[in-house]
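Novice: kindly return the folded structure for what I paste below:
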Amino acid sequence: MADKTKNGYTSVKTNTDNGDRPATKRSTKIAVWSLLIFNVLLLVALLSLVIGWREYRKKSLTPHEQTICLNCTEMGLDGKEIPEEMAGKITRDTNGNSKEWVCCGYTSDVLNWMVTKAIQDRGTSIKSSIYPLISKECKKTTQAKPSAQVTGISVSGMEKEQTDVIQWNTTESSFMGEGITYKNGRLTIKQPGYYYIFSQIKLRNIPLSYSTSDVSASETLPNHWNHYIFHVSSENGKEQKILESSKSRCEMPSLGDETTSSFGAVFYLAENDEVFVNTSHPQYLAPCEEGNHFGLYMT
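Specialist: Below is the predicted model:
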């Protein structure tokens, strides 16, 4: 509707439909809630997919024991009935059109049954490939390898021999197997091969023939003590130092102090080769059994 004003202009009155506003607000709310619900559902679906994928991946990565199928006769299952102890562990079925029975189960269950059956039926006609491993006809293939360890220094032996080669106490338990003998501080090899040779000695910074009160000045003590293992070739009798260790006097600052020297390594030894232990100052050895030993064993 138009009205004239004093200035000759025409004013136009616009009518606004206030009834449309509530409907617009409701539509907006419905759209917002729909989007919200849709996003929630989408999030739930995404979480479900993630959880499902993780469970699937976990199952796929979990190791599963393999199944093995063999002729029932080879398993020792000749009858049609599965033994009670194997019920639920091994299944039986015919092999296609043939009349042979095939037994299947987890590898561990099958092997456990075959071993048990083979032990129970020793001497029978079981054809299992693992039966010879436990058959009474099997022969022992492993033998004790040569080894020796002498423990404790023989002071009387060293005084008697008047040598720098360390003399050792020996007993029947010092040797295992065959192929190693002892004489005058030396171990002789009878069976060639690779041997781990080892030694340990305990040193005291005061000579055996002295007491602490007899040593008045530390200058009389050596600056260091050396520990050796020598090898004597059976071909030419040549002595060769193969291992060496050195201990400084600084490690034993007070009179009567003790220190331990030990080492070991693998060497090839021929038949009739000899090895022995030596030290630069044998008079400073502490002849106790728990701190001194010498030995070797075939690897």
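
Novice: for the rest of this, base every contact and every neighbour count on C-alpha atoms.
Specialist: Fine.

Novice: helices of this protein, start to end?
Specialist: In the chain, the helices defined using DSSP state H lie at 20-61, 72-75, 107-120, 131-134, 155-161.

Novice: among those helices, which is the most enclosed?
Specialist: Highest mean neighbour count among these (mean count of other C-alpha atoms under 10 Å): helix 72-75, with a mean of 19.

Novice: picking that back up, mind putting the helices of the chain in TSV, distance to residue 239 included?
Specialist: Shown next, in TSV, are these (distance: least, C-alpha to C-alpha, whole Å):
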stretch	distance to residue 239
helix 20-61	61
helix 72-75	61
helix 107-120	55
helix 131-134	47
helix 155-161	18
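
Novice: out of the ones you listed, which is closest to residue 225?
Specialist: The closest of the helices of the chain to residue 225 is helix 155-161. By C-alpha to C-alpha, the value is 17.9 Å.

Novice: so which elements touch that closest one?
Specialist: Contact partners of helix 155-161 among helices and strands, from 3 or more C-alpha pairs under 8 Å, 6 or more residues apart in numbering; DSSP states H and E: none.

Novice: for residue 187, see how far away residue 171 is.
Specialist: As judged by C-alpha to C-alpha, to the nearest Å, residue 171 and residue 187 stand 14 Å apart.

Novice: check residue 144 too.
Specialist: Here residue 144 is placed at a distance of 18 Å from residue 187 (C-alpha to C-alpha).

Novice: higher neighbour count, those two?
Specialist: Using other C-alpha atoms under 10 Å as the criterion, residue 144 and residue 187 rank with residue 187 on top: 23 against 9.

Novice: second input sequence below; structure requested for side-by-side comparison:
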Amino acid sequence: FMDPAKKSEPERRPTSHLTIKRSKYSYNSTLQLLTSWEDNLGLAHASNMTYKDGKLKIHQDGFYYVYTNICFRHHETSGRNDLTGKGIQLMLYMYHQKVTGSKPRYLMKGGSTKYWSSHTEHNFYCIYQGGIFKLKSGDEIFLKISYASLLDQSQEASYFGAFKLRDLE
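Specialist: You can find the predicted model right below:
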């Protein structure tokens, strides 16, 4: 049963799609928090969610589809010849920080050990993750990756977001 008074109001379901901003990241295998995201230019938007310091904050309890795509790129002329011929572990972790302040936990992780060829001009690898999670108002989601200096910093290649599917029961 739908209340006729609410029928005229458009539903303001929370959605976001954040795209990577150009930034300098250090070169090492240590996991680094991705802190430079765009939330309102180009392909990016955030509605009924907020973004700050690398974290996307949820404002309504519910079940959300949360997703990310992160691409790594290495060009032979980059001066990083130490990356070719040996395995490097390219990893992506999505974290969930509960509003209660408990320790952040993994929502998803993915990656691979890549052996990039010195016989190829461009080396490229992407990781996509997506899943449905129960999130509460005040919860935050964020990403950490290894070898952040290899991040493909184009809005079509590296992004993350969420949208609410339905309310909690």
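
Novice: quick one on the thing from earlier: among the helices of the first structure, which is nearest residue 216 of the first structure?
Specialist: Taking C-alpha to C-alpha, helix 155-161 is the member of the helices of the first structure nearest to residue 216 of the first structure, at 24.7 Å.

Novice: any idea how far that closest one is from the chain center?
Specialist: Computed by C-alpha atoms, centre = their mean, to the nearest Å, the separation of helix 155-161 of the first structure from the middle of its chain amounts to 44 Å.

Novice: same check, this time on stretch 265-278 of the first structure
Specialist: Its chain's average C-alpha position is 29 Å from that of stretch 265-278 of the first structure, according to C-alpha atoms, centre = their mean.

Novice: go on, stretch 175-190 of the first structure?
Specialist: Computed by C-alpha atoms, centre = their mean, the separation of stretch 175-190 of the first structure from the middle of its chain amounts to 32 Å.

Novice: quick one: contacts of it?
Specialist: Contacts to stretch 175-190 of the first structure, defined as C-alpha atoms under 8 Å, 6 or more residues apart in numbering, come from residues 144-149, 161, 165-168, 191, 269-277.

Novice: which of the residues you listed are buried, as a ChimeraX select command?
Specialist: Selection command for ChimeraX covering only the buried members of the contacts of stretch 175-190 of the first structure, criterion 16 or more other C-alpha atoms under 10 Å:
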select :146,147,148,149,165,166,167,168,191,269,270,271,272,273,274,275,276,277
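
Novice: all strands for the second structure, in order.
Specialist: With strands called from DSSP state E, the second structure shows them at 15-20, 32-33, 37-38, 45-47, 49-52, 55-58, 62-75, 88-97, 105-114, 122-135, 140-145, 159-166.

Novice: same list, those strands, but as JSON lines with distance to residue 82 of the second structure please.
Specialist: What follows is the strands of the second structure, written out as JSON lines (distance: least, C-alpha to C-alpha, whole Å):
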{"stretch": "strand 15-20", "distance to residue 82 of the second structure": "26"}
{"stretch": "strand 32-33", "distance to residue 82 of the second structure": "20"}
{"stretch": "strand 37-38", "distance to residue 82 of the second structure": "29"}
{"stretch": "strand 45-47", "distance to residue 82 of the second structure": "38"}
{"stretch": "strand 49-52", "distance to residue 82 of the second structure": "35"}
{"stretch": "strand 55-58", "distance to residue 82 of the second structure": "32"}
{"stretch": "strand 62-75", "distance to residue 82 of the second structure": "11"}
{"stretch": "strand 88-97", "distance to residue 82 of the second structure": "10"}
{"stretch": "strand 105-114", "distance to residue 82 of the second structure": "13"}
{"stretch": "strand 122-135", "distance to residue 82 of the second structure": "13"}
{"stretch": "strand 140-145", "distance to residue 82 of the second structure": "19"}
{"stretch": "strand 159-166", "distance to residue 82 of the second structure": "27"}
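
Novice: out of those, nearest to residue 2 of the second structure?
Specialist: strand 159-166 (15.6 Å).

Novice: contacts for the closest one next, please.
Specialist: Counting by C-alpha under 8 Å, 6+ apart, 13-20, 62-70 sit against strand 159-166 of the second structure.

Novice: can I have the buried ones of those residues as a ChimeraX selection?
Specialist: Applying 16+ other C-alpha under 10 Å to the contacts of strand 159-166 of the second structure, the buried members can be selected in ChimeraX as follows:
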select :14,15,16,17,18,19,20,62,63,64,65,66,67,68,69,70
